[in-house]
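Asks: next comes the sequence, and after it the predicted model I'd like to discuss.
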Amino acid sequence: MALLVQKYGGSSIPSLDRIKAVAERIAAAHHAGHDVVVVMSAMGGTTDQLLTDAQNITAAPPPRELDALLATGEQASNALTSMALSALGVEACSFTGWQAGILTSHAHGSADIIDVRPYRVRSALDRGVIPLVTGFQGLIYGGADVTTLGRGGSDTTAVALAAALKADACEIYTDVSGVYTADPKVVPEARLLACLTHQHMHEMAAGGAKVLALSSVEYAQKHSVTLHVRSSYNHCPGTIVSDEFFDVTYAQQSPTVIAITHNPHSTKITLPGRPEPAPPPLHATTATGRSTLRSSPPRAGHRDVPCDEYTATASLIGSGLCAHPETLATLRRTLTHAAIPFTPMTMTDTRITLMCPPSYLADAVRALHKAFLAHTPQPQLPRHNRQLTLQP
């Protein structure tokens, strides 16, 4: 049987009834003979409420104290899930991130995982106990203060534990059935992707897909961790993210474009004053990027950086995009025909990103999906990998 790390996001546990349902799923995997490690996010809405509480106290809460506060959300859901498992007759034990050996950098609110020493987790598994670990948090390496990993940090906690424990797979449970060819809320006809490479998943996360945190995909890619994105509300097979069997799969089907992603909150930054005659490049970034630019020492010609706060981006994700000029031609023709204003921004073999006004973004995503993916077959798992994790 397999060693599985299962992560449950806040959307999977918005209530006590859902915590009980998640406990039943965990127990089912345990009874099926799997060794299971569980990583829990805070219950839906908890982190936002804690942030609001802190800001109602002070507009600038000390970062150390804010981390100490936010860490309590995952601790509560973790302990409650352990209790729910015990009520089902399954022995379980909850651990905080630091008790589980998650060691991080010093950056409160956005710490990076430096090392994972899961001795107590391994010991619990050896005793037949299900260890539950709080996601999103750890302990400063060489220090004694709690840190948090930023939004999506529970994904990264789960992947890091899977890598350290050499798990067979890391199952990311959410409120959708897997990774789709586009956001189903924007494109109702979007299709579930059975499988993706780490690189394609990385490009999708970087392009705005919210199903997995970018940092978790980067960690999984670096440590060759197989990811399995699934719904905690059904038993749909979900999406496998792995590089183990894709050389053959993609060589056979070679889809030029496999998904359309979007980000409504990007920002266009123009860097003027370059001495060369070529026009300055445009870059998309987040609010973090804007604050970094504005706080950096001024460079010659870059004293004032104009930022357009109302730029959105859409991306084509695929393979060999630079080798197929017709891809960019189809993109231009599609958006021009739909009267959608846009500016091409970046183009690589695996991602083409364009900018457009936010009011046109949904129409752009739908038009591109129809042009590139309406009749394109998607990669399927080879027959011998379709029961990769054996999870019921």
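Replies: That came in fine, so what should we check first?

Asks: from here on, contacts and neighbour counts on C-alpha atoms
Replies: Noted.

Asks: which residues does Gly138 contact?
Replies: Residues counted as contacts of Gly138 (Cα atoms under 8 Å, 6 or more residues apart in numbering) are Thr96, Gly97, Trp98, Gly101, Ile102, Leu103, Thr104, Ile113, Val146, Thr147, Thr148, Leu149.

Asks: what comes up buried for the helix or strand hosting Asp247?
Replies: Following DSSP states H and E, one finds Asp247 within helix 246-253. For helix 246-253, a neighbour-count test (16 or more other Cα atoms under 10 Å) marks Phe246, Tyr250 as buried.

Asks: same thing with stretch 225-240?
Replies: Going by 16+ other Cα under 10 Å, stretch 225-240 has these buried residues: 225-233, 237-240.

Asks: and stretch 343-363, by the same measure?
Replies: Neighbour-count burial for stretch 343-363, counted by 16+ other Cα under 10 Å, picks out 344-345, 350-358, 361-363.

Asks: nearest spatial neighbour of Ala300, skipping sequence neighbours?
Replies: Nearest residue to Ala300 in three dimensions, chain neighbours excluded: Gly273, at 7.8 Å (Cα to Cα, 6 or more residues apart in numbering).

Asks: now Pro63
Replies: His108 (5.7 Å).

Asks: is the one you found in contact with Arg64, as I believe?
Replies: Yes. Here His108 reaches Arg64: they are 6.2 Å apart, a contact under Cα atoms under 8 Å.

Asks: give me the common contacts of the two.
Replies: In contact with both His108 and Arg64: Thr147, using Cα under 8 Å, 6+ apart.

Asks: more crowded one of the two?
Replies: His108 (23 against 16; other Cα atoms under 10 Å).

Asks: any idea how far that one lies from Val146?
Replies: Look at His108 and Val146: by Cα to Cα, to the nearest Å, they are 8 Å apart.

Asks: for Asp112, same thing?
Replies: From Asp112 to Val146 the distance is 12 Å (Cα to Cα).

Asks: tell me which of the contacts of Gly138 fall in strands.
Replies: Judged by DSSP state E, strands contain the following of these: Ile102, Leu103, Thr104, Ile113, Val146, Thr147, Thr148.

Asks: what's the farthest-apart pair in these?
Replies: Using Cα to Cα, the ones in strands among the contacts of Gly138 span at most 12.3 Å, a distance reached by Ile113 and Val146.

Asks: and Arg64, what is it in contact with?
Replies: His108, Asp145, Val146, Thr147.

Asks: list the contacts for the closest residue in space to the third one that isn't next to it in sequence?
Replies: With Cα to Cα, 6+ apart as the measure, Leu139 is the residue that lies nearest to Val146, at 4.8 Å, once sequence neighbours are left out. For Leu139, the contact set (Cα under 8 Å, 6+ apart) comprises Gly97, Trp98, Gly101, Ile102, Leu103, Thr104, Asp145, Val146, Thr147.

Asks: for comparison:
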Amino acid sequence: MKVIVQKYGGTSLATPARIRSVAKRIVAARRAGCGIVVVVSAMGDTTEQLLGLARSVISQPPRRELDMLLTAGERVTMSLLSMAIQDLGSEAISFTGSQSGIITDTSHTNAHILEIRADRIRRELAKKRVVIVAGFQGVSVEREVTTLGRGGSDITAVALAISLGARECEIYTDVDGILTADPRVVPGARLLPEITYDEMLELAGLGARVLQSRSVELAARHHLTLRVRPSIGEGTGTVIRDETLERPEVRGVTHDEAIALLSLRRVPRSPRSLSQVVTSLANAGVAVRFFFHGAGAEKTTDLSFVVNESDLATARRVLASEARRIGAREVRASKGVGLVSVIGVGITRSPDMLARIFTALSRSRIHIGSVSTSETRVSCIIPQSAVGRAARALAREFDLMKPRTARSTSGGRGRKRASAPRE
């Protein structure tokens, strides 16, 4: 029997009416003869509400207890969806992460899956039942309930698809698929019919919130095709898979305003200085998004780090301590910066790529503070106030927007087209 793994995010399941609508889609797929495994997120903003409830009791909730609390959201959704499917005349059964055999390490609130013992799921599929699995959660090797971190339901779905030998994993959300830019900032952003794993990883890591990057990495390692589709309507969405043709081409523009720039000025030149600073940041749990360095005065160097805005206070404290230890002159921090990135496999091989990016931003009178490049992206640090203008300028430069006639035609459907928060 062909097995299909579907994942539905919290926005797609936010109300009883939406749950019933999703149930109808699932039953139609089951009646077509496929074995169906469905992974669900918590309804709407349930996870954020539970997190807020915990913090109203204690400012720093213990991680183990947080996992016990937060997994309740997906259990509610899985039960209600199973009820709705059964009401439509199909057999269904709901499982928690532990009942599904999802075994993780012991890292509470950010666990990694070690293995999936899916025998129970296979037995229920053999009985022609739809299996509903609570996403985002598992059980550790020490028999503790764990969660997989933000966007963990995507990881659950991909891991189950691989374990069950599914050909592809369908991710249903409240947007049409992967777009060339955020339509809230770039009106007329186009749907991408297909995209490579590498391109999707860059998009996910630089501000696009449709898919969790760990799930894309896992799918890429196992060559599992992903399909992002709208949960309302019959859109074909976006297919994510291996690259098939060599095509240096801009595929999208991302932006991020929630970053901060920190600089460690006039660091004495030493082979160990950089490794010590980066190690201290890592030990404090600060993820360095980008790194730049430049020559300072009198045999010194300047080290600059781009971090998430939420990590600014921790990063500043770490760098101040490192400055005293290694003899750097000062630490400078700025929150008024943003990031805009151009994405596409092999784009930096194009000889005029940087020129086109810089010219487009220059025409819009946007100052570029720093630039970082890789095989699949060019990222520019710019003033935070200019991020929207920069994204629109680059989308125009690389023809990433619908023709105006198409924009006016599609604008009246009333459907939300912006990327939703992670589900």
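Replies: It's in. Nothing here was measured: the structure is a model prediction, and the numbers come from that model.

Asks: and the TM-score between them?
Replies: Once superposed, chain against chain, the TM-score is 0.89 (TM-score structural alignment, normalised by the length of structure 1); 370 aligned residues with a Cα RMSD of 2.2 Å.

Asks: out of the buried residues of stretch 343-363 of structure 1, who's nearest Gly320 of structure 1?
Replies: Of those, the one sitting nearest to Gly320 of structure 1 (Cα to Cα) turns out to be Thr350, at 6.4 Å.

Asks: mind listing what the residue mapped onto that closest one from structure 2 touches?
Replies: Under the alignment (TM-score structural alignment), Thr350 of structure 1 pairs with Thr376 of structure 2. Thr376 of structure 2 makes contacts with Asp198, Glu199, Glu202, Ile343, Gly344, Val345, Gly346, Ile347, Thr348, as judged by Cα under 8 Å, 6+ apart.

Asks: cutoff 7 Å now
Replies: Glu199, Ile343, Gly344, Val345, Gly346, Ile347 (Cα atoms under 7 Å, 6 or more residues apart in numbering).

Asks: what is the equivalent residue in structure 1 for the second one?
Replies: Under the alignment (TM-score structural alignment), Ile343 of structure 2 maps onto Ile317 of structure 1.

Asks: what's the burial count for that match?
Replies: So Ile317 of structure 1, with other Cα under 10 Å, has 27 neighbours.

Asks: A strand includes it, no?
Replies: Yes. Ile317 of structure 1 forms part of a strand when assessed by DSSP: H, G, I helix; E, B strand; the rest coil.

Asks: ok so, going back, so what secondary structure elements neighbour whatever helix or strand comes next after the helix holding Asp247 of structure 1?
Replies: Per DSSP H and E, the first helix or strand lying C-terminal to helix 246-253 of structure 1 is strand 257-263. Here strand 257-263 of structure 1 touches strand 312-318, helix 358-373, going by 3 or more Cα pairs under 7 Å, 6 or more residues apart in numbering; DSSP states H and E.

Asks: got a markdown table for the ones you listed, with distance to Lys210 of structure 1 too?
Replies: Shown next, in a markdown table, are these (distance: least, Cα to Cα, whole Å):
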| stretch | distance to Lys210 of structure 1 |
| --- | --- |
| strand 312-318 | 14 |
| helix 358-373 | 15 |
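
Asks: between those, which one is nearest to Cys170 of structure 1?
Replies: strand 312-318 (23.3 Å).

Asks: average gap between the closest one and structure 2?
Replies: For strand 312-318 of structure 1, the mean deviation from structure 2 after alignment is 0.8 Å (mean Cα distance after the TM-score superposition for structure 1).

Asks: chain center to that strand: distance?
Replies: 16 Å (Cα atoms, centre = their mean, to the nearest Å).

Asks: same check, this time on stretch 339-354 of structure 1
Replies: So, by Cα atoms, centre = their mean, the centroid of stretch 339-354 of structure 1 is 22 Å from its chain's centroid.

Asks: repeat that for stretch 342-353 of structure 2.
Replies: For stretch 342-353 of structure 2, the distance to the chain centre is 23 Å (Cα atoms, centre = their mean).

Asks: endpoint to endpoint, that stretch covers what distance?
Replies: Note: stretch 342-353 of structure 2 ends 10 Å apart using Cα to Cα.

Asks: can you mark which positions in it are buried?
Replies: Val342, Ile343, Gly344, Val345, Gly346, Ile347, Thr348, Met353.

Asks: which among the residues you listed gets closest to Thr359 of structure 2?
Replies: Met353 (10.0 Å).

Asks: which secondary structure state does the aligned partner of the closest one in structure 1 sit in?
Replies: Residue correspondence, TM-score structural alignment: Met353 of structure 2 in this structure matches Thr327 in structure 1. What three-state DSSP gives for Thr327 of structure 1 is helix.

Asks: and what about the residue nearest to Thr327 of structure 1 when sequence neighbours are not counted, helix, strand or coil?
Replies: Using Cα to Cα, 6+ apart and skipping the chain neighbours, the partner closest in space to Thr327 of structure 1 is Leu321 (6.7 Å). Secondary structure, three-state DSSP: Leu321 of structure 1 is coil.

Asks: might one say that Leu321 of structure 1 is in contact with Asp349?
Replies: Yes. At 4.6 Å, Leu321 of structure 1 counts as touching Asp349 under the criterion of Cα atoms under 7 Å.

Asks: need the residues touching each of the two.
Replies: Listed as contacting both Leu321 of structure 1 and Asp349 by Cα under 7 Å, 6+ apart is no residue at all.

Asks: doesn't Arg229 of structure 2 fall inside a helix?
Replies: No. Under three-state DSSP, Arg229 of structure 2 sits outside any helix and is assigned strand.

Asks: give the contact list for it.
Replies: Ile171, Tyr172, Thr173, Asp176, Gly177, Gly235, Thr236, Gly237, Thr238.

Asks: what about 10 Å?
Replies: Counting by Cα atoms under 10 Å, 6 or more residues apart in numbering, Arg229 of structure 2 makes contact with 8, 170-178, 235-239.

Asks: gap between it and Arg190 of structure 2?
Replies: In terms of Cα to Cα, Arg229 of structure 2 sits 14 Å off from Arg190 of structure 2.

Asks: swap in Val340 of structure 2?
Replies: 18 Å.

Asks: what about Ala339 of structure 1, how many neighbours?
Replies: Neighbour tally, Ala339 of structure 1, other Cα under 10 Å: 12.
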